[in-house]
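Chemist: fold the stuff below for me.
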Amino acid sequence: MVDLPLADLAWIGFAVFLGGALRGFTGFGFAIAATPLLSLVLAPAQAVAMVLLLGLCIGLTDLRAALTRSHGASVAPLAVGMAAATPLGIMALALLSAAHARLAIALVLVVATAILISGFRFRRLPGRVPAAGLGALSGLFNGLAAMPGPPVIAYCLALPLPVADIRATMMLYFLGTSTVGLATALASRLVGPAEVLGAAIAFPALFVGARTGALAFRHASERAYRLVSLLALTGLTLVVAARSLVDLLG
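Modeler: The predicted structure follows:
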């Protein structure tokens, strides 16, 4: 990391700041924004390892605030469903290529995003069984393509809760996914001294970005929050769809 050109280090700082600002505002999106940008100057595995380390660090920084406002009755079944179904997604990779898996995820995202854009909201809080089912879908996505977030983002945005509670719920959930992902990366020896050093160097940019996003959230209307969140989800949908098509056609 210390041997990288100054321009590359500046780009890493920008990518981490941008991802942190998006997460600070919406409660999600750090990995969505930071990983592809970091991959422009770092090896993909190194970028992912740094994002996992940084995601855990910022999640722990915000843990107290997330616990205060999060909807625990939704987080618990989501997490249980995700943990239970992730091995099934991994096994399904034997039957479905990564490109086809991403295409399936993109199609699900298109439907979910269209439903949210139409203004759909749950009239009352879903029970534990539907939440666990969404968590299981998240786990399948995690096993198939290391993407546990999209179903949970769409689900949380449809909950009949104040946006501060929705944001905190996603922060708490993604702290859990970062923890599981980092444990897997450590077991696979994808995290070494270089990645830890890189995360340490980049953390101030992440912290400033997250605080900037949080400040913007405190001054934003519910309509603005939902608009930015839907734009981020739409951007994720387009990226996943484009990558799957490139892989399939290539």
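Chemist: CA only for contacts and neighbour counts going forward, please
Modeler: OK.
Chemist: secondary structure element for Ala220, which one?
Modeler: Counting by DSSP states H and E, no helix or strand carries Ala220.
Chemist: that one: how many residues sit nearby?
Modeler: Neighbour count for Ala220, taken as other Cα atoms under 10 Å: 12.
Chemist: and stretch 90-97, end to end?
Modeler: 11 Å (Cα to Cα, to the nearest Å).
Chemist: now it: buried residues?
Modeler: Residues of stretch 90-97 classed as buried: Ile90, Ala92, Leu93 (neighbour count, 16 or more other Cα atoms under 10 Å).
Chemist: quick one: which of these is nearest Ile115?
Modeler: Ala92 (27.1 Å; Cα to Cα).
Chemist: what's the separation between the closest one and Pro150?
Modeler: From Ala92 to Pro150 the distance is 18 Å (Cα to Cα).
Chemist: re earlier: now the buried residues of stretch 90-97 in TSV, with distance to Thr237 and secondary structure?
Modeler: TSV is the format used below for the buried residues of stretch 90-97 (distance: Cα to Cα, whole Å; DSSP: H, G, I helix; E, B strand; the rest coil):
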residue	distance to Thr237	secondary structure
Ile90	22	helix
Ala92	22	helix
Leu93	21	coil
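Chemist: those into JSON lines, with extra columns for distance to Arg167?
Modeler: As requested, the buried residues of stretch 90-97 are exported to JSON lines (distance: Cα to Cα, whole Å):
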{"residue": "Ile90", "distance to Arg167": "29"}
{"residue": "Ala92", "distance to Arg167": "31"}
{"residue": "Leu93", "distance to Arg167": "32"}
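Chemist: ok, those vs Ala202, which is closest?
Modeler: Using Cα to Cα, the buried residues of stretch 90-97 come closest to Ala202 at Ile90, 31.2 Å.
Chemist: I have a second one here; can you model it like the first so I can compare?
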Amino acid sequence: MTELIHATLALPGLLPVLLVTFAAGLVYGFAGFGAALIYMPLATVWVDPSVAVAGLSLSALASLVTVVPRAIRQVEPGPTLLMVAAAFLTAPLGIWVLRSTDPLALRWITSACVALTLAGLMTGWRYRAVPGRLARAAVGAATGIVGGATGLSGPVVILFHLGGQGSAAANRANTLVFLTFLSLLLLPQLAFQGLLSAQAIGLGLLQLLPYAAGCRLGQALFDPARERLYRRSAYLLIAVAVLLGLPLE
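Modeler: Sure thing, here's the model as predicted:
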């Protein structure tokens, strides 16, 4: 335990990372997406990408008691479970990429993925076809690879769900539940590949409180009548995160 505490407190930029975690939870609470899109570009300014991915995955425990209980009542269980299963099967490949790729290169890849996702969201690009089981499995598989490699489990599934044929509430619930459970399922796979370090565990545990507080506040602020405002606010915060997180040094 002492080693865990020392390893965590030795992390550079611990306070800024915790503030970023709160902001990520806030956006996740009111928009239903965007936590990793904000967290990963900024957190990796101070900590190694592998530590950031594992820490954020552990922080997702907070979602189980903040946003998931309400979302679970509106989720489509069959399609969501199919996507989670597909993502779980492909995540080891993404984690291998995370483990074997240069951290600076990963930061550039992360920033590029976030920027492309933001562009897709702002321009209105969506998956327009009526999704079948194969399409859902493919989206889940792609999400597992991207999420394992960069911590960005959201981009593929966000664009997929936002263009879905269901209600906005159901799509939001599907996204929330999928992202939360995938993050949790990444933990044993990260541990198996040796990336669940003492620093990552300590960071994830420290992030639980600010992440939960952000989620709670964001959920309390959420008003379906102002959904467009929330989306625009999320886009702005994501854009700021991309710009501030660019590895230009």
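Chemist: dump the residue contacts of the residue most central in space within structure 2.
Modeler: Central residue of structure 2 (Cα atoms, centre = their mean): Ala36, 3.4 Å from the mean position. Residues in contact with Ala36 of structure 2, defined by Cα atoms under 8 Å, 6 or more residues apart in numbering, are Ala24, Leu56, Gly151, Leu152, Ser153, Gly154.
Chemist: so which of the residues you listed persist in structure 1?
Modeler: Contacts retained in structure 1 from those (both residues aligned by TM-score structural alignment, their matches' Cα atoms under 8 Å), given in the numbering of the listed structure: Ala24, Leu56.
Chemist: filter the contacts of Ala36 of structure 2 down to the buried ones.
Modeler: Judged by 16+ other Cα under 10 Å, buried ones among those: Ala24, Leu56, Gly151, Leu152, Ser153, Gly154.
Chemist: show me the strands in structure 1, by range?
Modeler: With DSSP state E as the criterion, structure 1 has no strands.
Chemist: what are the ranges of the helices in it?
Modeler: 6-26, 30-38, 44-61, 63-69, 72-92, 98-117, 128-145, 149-157, 163-187, 193-218, 222-249 (DSSP state H).
Chemist: can you point out the buried residues in the shortest one?
Modeler: With burial defined by 16+ other Cα under 10 Å, the residues of helix 63-69 of structure 1 counted as buried are Ala66, Arg69.
Chemist: quick one: it to structure 2 mean distance?
Modeler: For helix 63-69 of structure 1, the mean deviation from structure 2 after alignment is 1.8 Å (mean Cα distance after the TM-score superposition for structure 1).
Chemist: and the contacts of that helix?
Modeler: For helix 63-69 of structure 1, the external contacting residues (Cα under 8 Å, 6+ apart) are Ala164, Asp165, Ala168, Thr169, Met171, Leu172.
Chemist: let's go with 10 Å and repeat that
Modeler: 27, 57, 59-60, 72, 162-173, 175 (Cα atoms under 10 Å, 6 or more residues apart in numbering).
Chemist: give me the buried subset of the residues you listed.
Modeler: Buried subset of the contacts of helix 63-69 of structure 1 (neighbour count, 16+ other Cα under 10 Å): 27, 57, 59, 72, 163-173, 175.
Chemist: tell me the two of these that are most distant?
Modeler: Going by Cα to Cα, the pair spanning those furthest: Cys57 and Val163, at 23.3 Å.
Chemist: residue in structure 1 paired with the residue nearest to the centre of structure 2?
Modeler: Taking TM-score structural alignment, Ala36 of structure 2 has Ala31 as its aligned residue in structure 1.
Chemist: now do Ser59 of structure 2
Modeler: Match for Ser59 of structure 2 (TM-score structural alignment): Leu54.
Chemist: that match and Met82 of structure 1, how far apart?
Modeler: Distance from Leu54 of structure 1 to Met82 of structure 1, counting by Cα to Cα: 21 Å.
Chemist: what does Ala92 of structure 1 give?
Modeler: To Met82 of structure 1, Ala92 of structure 1 is 15 Å away according to Cα to Cα.
Chemist: again, but for Gly143 of structure 1
Modeler: Gly143 of structure 1 is 10 Å from Met82 of structure 1, by Cα to Cα.
Chemist: could you check which of these two is surrounded by more residues?
Modeler: Met82 (26 against 23).
Chemist: thought that one was touching Leu140?
Modeler: Yes - assessed by Cα atoms under 10 Å, Met82 of structure 1 is found in contact with Leu140 at 7.5 Å.
Chemist: skipping adjacent residues, who's closest to Gly133 of structure 1 in space?
Modeler: Nearest residue to Gly133 of structure 1, sequence neighbours excluded (Cα to Cα, 6 or more residues apart in numbering): Gly81, at 6.3 Å.
Chemist: so what corresponds to that neighbour in structure 2?
Modeler: Per TM-score structural alignment, Gly81 of structure 1 is aligned with Ala86.
Chemist: how many neighbours does the residue lying closest to Ile117 of structure 1 once chain neighbours are set aside have?
Modeler: Excluding its sequence neighbours, the residue lying closest to Ile117 of structure 1 (Cα to Cα, 6+ apart) is Leu230, at 7.4 Å. Using other Cα under 10 Å, Leu230 of structure 1 is surrounded by 20 other residues.
Chemist: got a list of what Leu230 of structure 1 touches?
Modeler: Going by Cα under 10 Å, 6+ apart, Leu230 of structure 1 touches Thr26, Thr113, Ala114, Leu116, Ile117, Ile153, Ala154, Leu157, Ala224, Leu236.
Chemist: distance check, the fourth one against Phe122 of structure 1.
Modeler: To tie it back to what came earlier, the one meant is Leu116 of structure 1. Distance from Leu116 of structure 1 to Phe122 of structure 1, by Cα to Cα: 11 Å.
Chemist: comparing these two, which residue is more hemmed in?
Modeler: Comparing Leu116 of structure 1 with Phe122 by other Cα under 10 Å, the one with more neighbours is Leu116, at 16 against 13.
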